[in-house]
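J.: Dropping a prediction and its sequence here:
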Amino acid sequence: MKRFIGVKQLAFFSALLIATLLALFPLSQHPAVFSYSAGVVLVTLMFWSTGFFPPFMAGLIFFALATIFKLIEPSILFSGFGSTAVWLIISGFVIGSAITQSGLSRRMASLIAPILTSSYPRLIAGLVFSAVLLGFVMPSSVGRAVVMVPIGMALAEQVGFARGSHGRIGIATALALACNMPSFAVLPANIPNMILAGSSENLFNIHFGYTEYLLLHFPILGLLKSILIVALVIFLFPAKIDKNQPERVIEKEAYNLGMQKKVALLLAITLLFWVTDSLHGINPAWVGLTTAILLLLPKWGVLEPKSFNSSVDLSTVIFVAAALGLGALVNHSGLGTALGQLFSEWLPLQQGASFLNFMSLSLIATLTGLVATVPGVPTVLSPMAADFANATGFSTPAVLMTQVIGFSTVIFPYQVAPLILAMQLSQEPLTKLLRITLPLAAITLVALMPLDYLWWLWLGWIN
C-alpha cells in the first residue's frame, strides 16, 4: 500500500531542511546568528501554521532552541511574559471565568436573546456589530472578547447549539474576529494601532488624528470587513435556530444573585477604567490584573483562589509569550529589516505606478505580519517608511498608513494573541478560525485592497 506525504508533512520537512542548511551553511553576507535565527523562526512558524505540534509545545521548542544556541539574550527572549499583552490575557481568563461561573453571562444572554435569536443570521450579525461598536469605547480587544464571548456562548446554549456544532463554532469565530479585526480601523482600539501612532510621532513627528484615521480606514477595513465576516461565518458554518424548540430556562436558583451583582459592579468599574485610560494613564492590563485579584480574594471574591489554575490556560500564555519572543528575535537579529528590504526589492515599487505601489506596500505589511506577528509590523516597517516614500513617490504618512491594511489582514491565528484568547474562552478549536481567516485574507487581497486604493484616491491620500 502506497503512502503519500501530506501537504503539512511536506511543508514541515521542507522547512526543517532549509533550517538545517542555514545552520550548516550560514549566509556569508550576515553574521552566523542571523542564519541560525532565520532557521529557528522558520521552523517555529511552520509548527504554528500547520499544527504539526500543539502551539504551546512549538513555543517551548522555540524557547529551547533560542536559548541553547544563544540567539538572543534571555531577558529579551522571555520579555513576553512581562508584557501587557500576556497580563491582559491572564486577567482576561479570570474575568471571563467569573462572568461565566457567576451566571452573569447567562443572565445577560437571556436579556438580549429575544432581540437576536429569531434567526441564525440575525444572531451572528447582531453579535458581530455589537463587538464592533464596543471597539469604539473599549481600547482592548482582549477586554472586548472577555465581555462578548461568554455572552455569545450562553446564547448558543440557550438556542440549543451544542459544543462542536456549526452554530456554536460560528458564534465563537464570529466574536473572535469581530472583537479584533474591525477595530484595527479605530485608532486607540488595538495595540498595533498605538504602536504605529507612537513610532510615527517618534521617528517622523507625524501625528494621526482620531477622525482622520477613522475616515481613512473604517469604511473598508471596519464596516465592509465586518459584513464579510458575517457572510463567511453564515456560509462556512451554516446553522438554523429551531423556533419550535422549547426555550431553555435559566436556573436562577443555581446562581448567587449577590455574586452576579458583585461581578457586574467590578466589570462596570473595569470597563470605565478601560474606556478612560487616556485620562488616567493606567494601562488596561494593570486594570484587568487588579480586577482579577479582587475576583480571587478569599471570602470576598467570586472565584476560589485555587480555581486560578483552572481559569487560566497556561498553554495559551506560553504560546502568546513565545509569539512575542519570536517577534523580539526577528527584530533583534535583523531579520525584520532584511525581510522589509527583500520585500521592497521583490515587489514592484516605482514612482508613478500608484496602484502597484499601494498593493505592494500593503503586501509587505501583510507578509511581515506572518513572520514578526501583527504587533511587530509597525516596529519592523516604520523605520523604513521614508525609504519607501522615496521609492514610491507617496507621502510618508501614506506609507505609514498602508501598514494598517497589512496588519489588519490576519492569515493565521498565531499572529494575533486576542484571537487565541477568544477561541480558548469559547472552548472551541482554534483551527476552526482558519476556515474564516484564510478566505477573508484572500478576499481582502483581491477585493478590499483595490477598493481601499480607490477610497484613498477619492480622499486625496495618494495621486
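T.: The structure has been received and is ready for your questions. Numbering: from 1, shown residues only.
J.: okay, CA-based contacts and neighbour counts for the rest of this
T.: Will do.
J.: For stretch 53-65, buried residues please.
T.: 55-63, 65 (16 or more other Cα atoms under 10 Å).
J.: so can I have CSV of the residues you listed showing secondary structure and distance to residue 440?
T.: Below are the buried residues of stretch 53-65 laid out as CSV (DSSP: H, G, I helix; E, B strand; the rest coil; distance: Cα to Cα, whole Å):
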residue, secondary structure, distance to residue 440
55, helix, 22
56, helix, 26
57, helix, 28
58, helix, 26
59, helix, 26
60, helix, 30
61, helix, 30
62, helix, 29
63, helix, 31
65, helix, 33
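J.: How many neighbouring residues does residue 318 have?
T.: 21 (other Cα atoms under 10 Å).
J.: Quick check: chain neighbours aside, which residue is closest to it?
T.: residue 56 (5.7 Å; Cα to Cα, 6 or more residues apart in numbering).
J.: Residue 59: what's its closest spatial neighbour, skipping adjacent residues?
T.: Per Cα to Cα, 6+ apart, closest to residue 59 is residue 322, 5.0 Å.
J.: likewise residue 226?
T.: residue 182 (6.3 Å).
J.: separation between that neighbour and residue 440?
T.: 12 Å (Cα to Cα, to the nearest Å).
J.: So between the two, which is more surrounded?
T.: residue 182 (29 against 19).
J.: Next one: that one relative to residue 55, how far apart?
T.: 25 Å.
J.: Next: residue 197.
T.: On the measure of Cα to Cα, residue 197 and residue 55 end up 31 Å apart.
J.: ditto for residue 259
T.: 35 Å.
J.: before we move on, what about residue 155?
T.: Residue 155 is 29 Å from residue 55, by Cα to Cα.
J.: for comparison:
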Amino acid sequence: MPAAAAKPIPTPRHWISLVAVVGVTLFLLGMPAAPVMVRAGAVIGLCIGLWATGWLPQWLTALIFFTLCTLAGVAPAETVFAGFGSAATWLVFAGLIIGAAIQYTGLGATLAQGVGPWLEGSYRRALIGVILLGLAMAFFMPSGMGRILLMVPILTTLADHLGYGQGERARTGLILGGIMGTFLPTYAILPANVPNNVLMGAAEAVLGTPPTYSDYLLLHFPVLGLLKTLLLIGVMLWLFPGQAPAPAREQMPSLSLATPERWLAALLSVAVLLWMTDAWHGISPAWIGMGVALVCLFPGSRLMAEKPLQSISFDSFIYVAGIVSLGALAYQSGLGTLVAGELLSVLPLRDASDAAAFGMLSALAMLLGTLVTLPGIPAILTPMAPGLAEMTGWSPEAVYMTQVVGFSTVLLPYQAPPLIVGILAARISLRETARLCLVTALLSVVLLWPLDYLWWQWLGWL
C-alpha cells in the first residue's frame, strides 16, 4: 500500500497568526461604531504584518482581508474588491496564461537555448547577463508586470539549460537576478512601472504639467538606474554565489521553431510592439495582455493544454487583487493621508538643510510604501507637493521627484505586486527575496542616496 500523505501540522507561527486574525475579527464586530480609519487600520495592520512575515500564504492573507472587510462592513464593496477591477490584476492573469503558453509550446526552452551560449563560461557572466537583459527590456516594454511574467519562464528554462538544479543558490540567483534587474533599477525610466505612471498622472492633475521622459531619465537614471544596477549585481554575487554553469549540450534540440512556437512568437511580437507604443494608441498593457491570453486559451490554438486553467495556479492573481484593494482601502479611508500628514508634522522641514530635506522626503515616501504599497505613494504625496515646496523653498517638481528615490528603495517584497508575482511564478523563497530587498535598500540609503543628492545639486534641481 502507498504511504499515506503527510498531513500538514500547524506551527507556532500559524497559531499566532490565527490568534491575531481572531482578535481583529472580535474587535471589528465588537466595535462597529469605531472610526473608519481605526477599523481600516486594524485590518491593514494585520494584513501587512502577515504579508511581511510570510507566516501565512500570501493568497490566504488576501482572502482574510476580503472576508474581514466585508463581514465587518469596513468599506464599500467597490473599495474592498477594487483589486479585481484593477488593470494590474488582470495583467497578472494574462501573464499566467502567457507564461503557461511559453512553457507548453517549448518557446521558453528555444529562447533559452539561443541566449544560453552568450551566458556560458562563468556564473558571474550569466548573472550579469540576465540582470542587464532585464534592464534593457524596460526601455521597450512599459509594463513591469508584463516584463517579469514574460521573463520568468525564460529564466527558469535558462537555469535548467545551464545546469542549475532546483534548490541551488546559483539557480535562485540567476532567476531572481533577472526579475530584480527588470524591476528595481527601472523606476528610473518614466513609463516602466506603475508608480512612475501614477506620479506622472498625479503631477499633471496637481501642477498642470507632467514630467517629461528626458528630464525624468536624466535626473534619475544615472544613479537610481545605472549605479543601482551595479549595486544589485554586487549584492546578488554576494548573497547568491554559484559555480560555473555546466550546460548539457548533448540534450540541446535544434533551435528551429515548431509551428505553435512560431505562432506564439508572432503573437508575443505583436504584444511587445503594442506595449512599446501604448503612449500612442492608449490601450492599457493589461488589455493587450488579455488579448494575447484569449488567443492562447481559444480552443484549437495549440498554444495551451486541453484544459488550460487546470494547470495554472491563481495564488498570485488573488494576492495582487488583495494588495491593490488594501492600497485602495488605505487611500479611501484617509489612513494613508493621515499617516503622511502626521509624519510631515514632526519633520523639521522649514529649518532643514537641502540635504536633510532630501533625506526626509525620500524616507517619507519609502516608509509610506510599507502602508499603501508603492503605487499609493504618489497618489498621496503628490497633492502635498505645493505645500511642501513652500516649506522647503524648492520647486514643486523637485519635491515630488523625491518620491522616486523613496519608492525605488523597496524594503519588503509585498510592497511591489510585480515582484511578488515574479517570485511566486518562479517559486522563489519569499524569505530570500525579503533579505535581498532589505540589504539592497540599506546599501541604497547609505551609498546611493548621498550620490543622488549630489547629482541633483550638480544638475541645479536643488
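T.: That came through, no problem. Note that the coordinates shown come from a computational prediction; the quantities given were computed from them, not determined experimentally.
J.: hang on, the earlier thing: return the residues in contact with the residue nearest to residue 318 of structure 1.
T.: 315-316, 318-319 (Cα atoms under 8 Å, 6 or more residues apart in numbering).
J.: Onto which residues of structure 1 does stretch 132-144 of structure 2 map?
T.: Aligning stretch 132-144 of structure 2 against structure 1 (TM-score structural alignment) gives residues 129-141.
J.: Adding distance to residue 273 of structure 1, write the buried residues of stretch 53-65 of structure 1 out as a markdown table.
T.: Converted to a markdown table, the buried residues of stretch 53-65 of structure 1 look like this (distance: Cα to Cα, whole Å):
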| residue | distance to residue 273 of structure 1 |
| --- | --- |
| 55 | 33 |
| 56 | 32 |
| 57 | 35 |
| 58 | 36 |
| 59 | 33 |
| 60 | 35 |
| 61 | 38 |
| 62 | 36 |
| 63 | 35 |
| 65 | 40 |
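J.: Out of those, the closest to residue 113 of structure 1 would be?
T.: residue 55 (35.0 Å; Cα to Cα).
J.: any idea how far whatever residue of structure 2 lines up with that closest one lies from residue 93 of structure 2?
T.: Residue 55 of structure 1 maps onto residue 58 in structure 2 when the alignment is built from TM-score structural alignment. From residue 58 of structure 2 across to residue 93 of structure 2, the span is 16 Å (Cα to Cα).
J.: do the same with residue 21 of structure 2
T.: From residue 21 of structure 2 to residue 93 of structure 2 the distance is 28 Å (Cα to Cα).
J.: more crowded one of these two?
T.: Counted by other Cα under 10 Å, residue 21 of structure 2 and residue 93 do not tie: residue 93 has more neighbours, with 24 against 20.
J.: Give me the buried positions along the one helix or strand residue 450 of structure 1 maps to.
T.: Take DSSP states H and E as the rule and residue 450 of structure 1 turns out to sit in helix 449-459. Neighbour-count burial for helix 449-459 of structure 1 flags 449-450, 452-453, 455-456 (criterion: 16+ other Cα under 10 Å).
J.: With adjacent residues omitted, what lies nearest to residue 402 of structure 2?
T.: residue 362 (5.3 Å).
J.: In contact with the one you found, which residues are there?
T.: Contacts of residue 362 of structure 2 (Cα under 8 Å, 6+ apart): 402-406.
J.: Any chance of TSV for those, columns neighbour count, secondary structure and distance to residue 162 of structure 2?
T.: Output for these, formatted as TSV (neighbours: other Cα atoms under 10 Å; DSSP: H, G, I helix; E, B strand; the rest coil; distance: Cα to Cα, whole Å):
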residue	neighbour count	secondary structure	distance to residue 162 of structure 2
402	22	helix	41
403	26	helix	39
404	22	helix	36
405	28	helix	36
406	26	helix	36
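J.: Tabulate those residues (a markdown table), appending distance to residue 181 of structure 2.
T.: A markdown table is the format used below for the contacts of residue 362 of structure 2 (distance: Cα to Cα, whole Å):
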| residue | distance to residue 181 of structure 2 |
| --- | --- |
| 402 | 22 |
| 403 | 20 |
| 404 | 17 |
| 405 | 17 |
| 406 | 18 |
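J.: All set, thanks.
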